[in-house]
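Sequence and predicted structure are below.
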Amino acid sequence: MTYCVGLRLDAGLVLLSDTRTNAGIDNVSVYRKMFTFEVPGERAIVLMTAGNLSVTQTVLAKLKHKISRSDASPTDSILLAESMLQVAEIVGRTLNEVSLEINQKMGAMNQMATASMLLAGQRKGGALRLFLIYREGNFIEATPDTPYLQIGEHKYGKPILDRVVTPETSLEDGRKAVLLSMDSTLRSNLSVGMPLDLAMIKTDEFRICCNERIEPGDPSFTAMSDAWSQALRDSFAEVP
């Protein structure tokens, strides 16, 4: 399984994904689920994936192929699209086409391949956008009322986001919130695992200002996890 989360804050976007993929308890692998695209100073885009690996990898391959074509147009290349809405439409259309194609082949085996994606970014002249794209190609968008979106094993990491994250949350606090959200998920679900990929985009900078991998045993992440566990124990003890 997987867990990916994105925050759309006034200060920018914060994105985090795990890397564990499994096809049974004896077939666990590490695959990147976060992919970045940018034209520095003009646009920055982050795409995170969850679900069937054959679907998501095929979608990424098709998107990259369209970017590389010499005859690419704004209607088929996410690096030429005129808005983040158009980028979402391109990704959604590609995801839907790939899902239909693969599921037609799997139909004889009475199986279904599903996938979903988080798309975040900003194009010069436009606002920060964060979308959750479904396999059918339709999507929803983060709003000031709910400034975050999740895919995969989202339930374990949702409570802290509900209680802490608002549009006014700083990027640094947003980073802390998604990491603690992931920590809760890692502790409760073995199908989600490290290393983690973290990216941030500051408002109106049109570039990815942070793109880091957090490896197992990372001292900063471990210290944050231990401090959060202790804070929860202390708070629990103080409740009447």
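Structure received.

contacts and neighbour counts: CA atoms only from here.
Fine.

number of nearby residues for residue 101?
Using other C-alpha atoms under 10 Å, residue 101 is surrounded by 12 other residues.

again, but for residue 14
Using other C-alpha under 10 Å as the criterion, residue 14 is surrounded by 27 other residues.

mind checking the SS state of residue 121?
Recorded secondary structure, residue 121: strand (DSSP: H, G, I helix; E, B strand; the rest coil).

Would you check that it makes contact with residue 129?
Yes. Contact criterion C-alpha atoms under 8 Å: residue 121 and residue 129 qualify, at 5.7 Å.

where do the contact lists of the two overlap?
Overlap of the contact sets of residue 121 and residue 129 (by C-alpha atoms under 8 Å, 6 or more residues apart in numbering) consists of residue 84.

quick one, which of those two is more surrounded?
Comparing residue 121 with residue 129 by other C-alpha under 10 Å, the one with more neighbours is residue 121, at 31 against 23.

how about the nearest residue to the more buried one, chain neighbours excluded?
Closest residue to residue 121 in three dimensions, ignoring its sequence neighbours and counting by C-alpha to C-alpha, 6 or more residues apart in numbering: residue 45, at 4.3 Å.

mind listing what that neighbour touches?
For residue 45, the set of contacting residues under the criterion of C-alpha under 8 Å, 6+ apart consists of 36-38, 119-122, 208.

What helix or strand is it located in?
Remark: residue 45 resides in strand 43-51, with elements defined by DSSP states H and E.

Included below, for side-by-side comparison, is a second structure:
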Amino acid sequence: MTYCVGMMLDAGLVLMSDTRTNAGVDKISVFRKMFSWHVPDERSIVMMTAGNLATTQSVISQLEERGKVPDDRHPTILEAQTMFQVATEVGRMLRRVVEQPGEFPEPGDGPQAEGARFTASIILAGQIKGMEPRLFLIYPEGNFIEASFDSPFFQIGETKYGRPILLRGYDRAMPFEDAVKLLMVSFDSTLAANLSVGLPFDLMVLARDRMEPIHQRRIVADDPYFRTISRGWGDALRRAFQSLPAYDLATGGAAEAVTTGSELK
């Protein structure tokens, strides 16, 4: 399993992914799930993947045209005229790999049963010069949807544990710093609830019209800021819980607070 989030803001795009893969509790590995291509002053494209590792690696390899020598590689996604065309190309490749996995052999999480479905999903984000930043969620069938005011962020992988904080805390006008903090809390909640999601995390921030990351880093287990967020969020939840009205078993409602004489003055 994995966890990736792509978030659209007025200021640009914020993306975060974990790096854990597993084929059972005794086969846990670290693999990068965030991939990016940047052409200075022309375009910036980022992909995050979830699902069968063999499938996602095959898609990335095919997009990079692995048959060419490194110096001659020029992915077709760098030639597309719009991000919609990029999404179409990525979706087409994903569907092809999912439907014909044997055609694109790649190392995976472990042996697959004959006839197993090599599913995967992809978050695609980026901007081409002169156009708006765009964010897509691409399904194994190759079709996709685009982020909007109604759906301003996408999650793939183990989504349920980190989703509530995103729904409550997201604001399209928030600065990048608050968006990163929100993602940190979302990932910490997921990490605490599911062993199939794990550190390190990869983070990337794409500012509108910059065509290259303004911030990019890997967050490891002993990262001071992430540890502070993790402890602080846990403490804040406990304080919030204690501040809620107590439940009264007799009335089935909120228990009345005991008022002292000094409080009545």
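Now that the structure is in, tell me what you want to look at. Computed from a predicted model, the values in this text were never measured in an experiment.

Ranking by neighbours, what's the top pick from the contacts of residue 45 of structure 1?
Counting neighbours by other C-alpha under 10 Å, residue 121 leads the contacts of residue 45 of structure 1 with 31 neighbours.

Tell me the spacing between the aligned partner of that one in structure 2 and residue 99 of structure 2.
Alignment note: residue 121 of structure 1 maps to residue 126 in structure 2; criterion TM-score structural alignment. The span separating residue 126 of structure 2 from residue 99 of structure 2 equals 27 Å under the rule C-alpha to C-alpha, to the nearest Å.

which SS class is residue 226 of structure 1?
Secondary structure for residue 226 of structure 1, judged by three-state DSSP, is helix.

and what of residue 92 of structure 1?
helix.

Isn't residue 103 of structure 1 up against residue 115?
No. Taking C-alpha under 8 Å as the definition, residue 103 of structure 1 is not a contact partner of residue 115, at 11.4 Å.

if you count what's nearby, which of the two comes out ahead?
Per other C-alpha under 10 Å, whichever of residue 103 of structure 1 and residue 115 has more neighbours is residue 115, with 21 against 17.

list the contacts for the more buried one?
49-52, 55-56, 99, 134-135.

if we go to 7 Å?
For residue 115 of structure 1, the contacting residues are 50-52, 55-56, 135, by C-alpha atoms under 7 Å, 6 or more residues apart in numbering.

Please apply the same query to residue 97 of structure 1.
Applying C-alpha under 7 Å, 6+ apart, we find residue 97 of structure 1 in contact with no residue.

ok, now residue 253 of structure 2?
By C-alpha under 7 Å, 6+ apart, the contact set of residue 253 of structure 2 is residue 247.

what do we get in structure 1 for it?
For residue 253 of structure 2, no residue is aligned by TM-score structural alignment.

From residue 64 of structure 2, how far off is residue 253 of structure 2?
Noted for residue 253 of structure 2: a distance of 61 Å to residue 64 of structure 2, by C-alpha to C-alpha.

again, but for residue 142 of structure 2
Distance, residue 142 of structure 2 to residue 64 of structure 2, by C-alpha to C-alpha: 18 Å.

Likewise for residue 139 of structure 2?
Residue 139 of structure 2 sits 20 Å away from residue 64 of structure 2 when distances are taken as C-alpha to C-alpha.

Ok, residue 154 of structure 2 next?
Distance of residue 154 of structure 2 to residue 64 of structure 2, given as C-alpha to C-alpha: 24 Å.

Also residue 141 of structure 2?
Applying C-alpha to C-alpha, one obtains 21 Å for the distance of residue 141 of structure 2 from residue 64 of structure 2.

now swap in residue 152 of structure 2 and tell me
Counting by C-alpha to C-alpha, the separation of residue 152 of structure 2 from residue 64 of structure 2 is 28 Å.

where do the strands sit along structure 2?
Listed from the start of the chain, structure 2 has strands (DSSP state E) covering 3-9, 12-17, 20-22, 28-30, 34-39, 43-51, 120-128, 134-138, 144-146, 153-157, 201-207, 215-219, 247-248, 253-254.

Of all those strands, which one is nearest residue 180 of structure 2?
Evaluated with C-alpha to C-alpha, the strands of structure 2 place strand 12-17 nearest to residue 180 of structure 2, the distance being 7.3 Å.

Mind listing residues that contact that closest one?
Here strand 12-17 of structure 2 makes contact (C-alpha under 7 Å, 6+ apart) with 3-8, 33-34, 48, 133, 201-208.

Thank you kindly, that will do.
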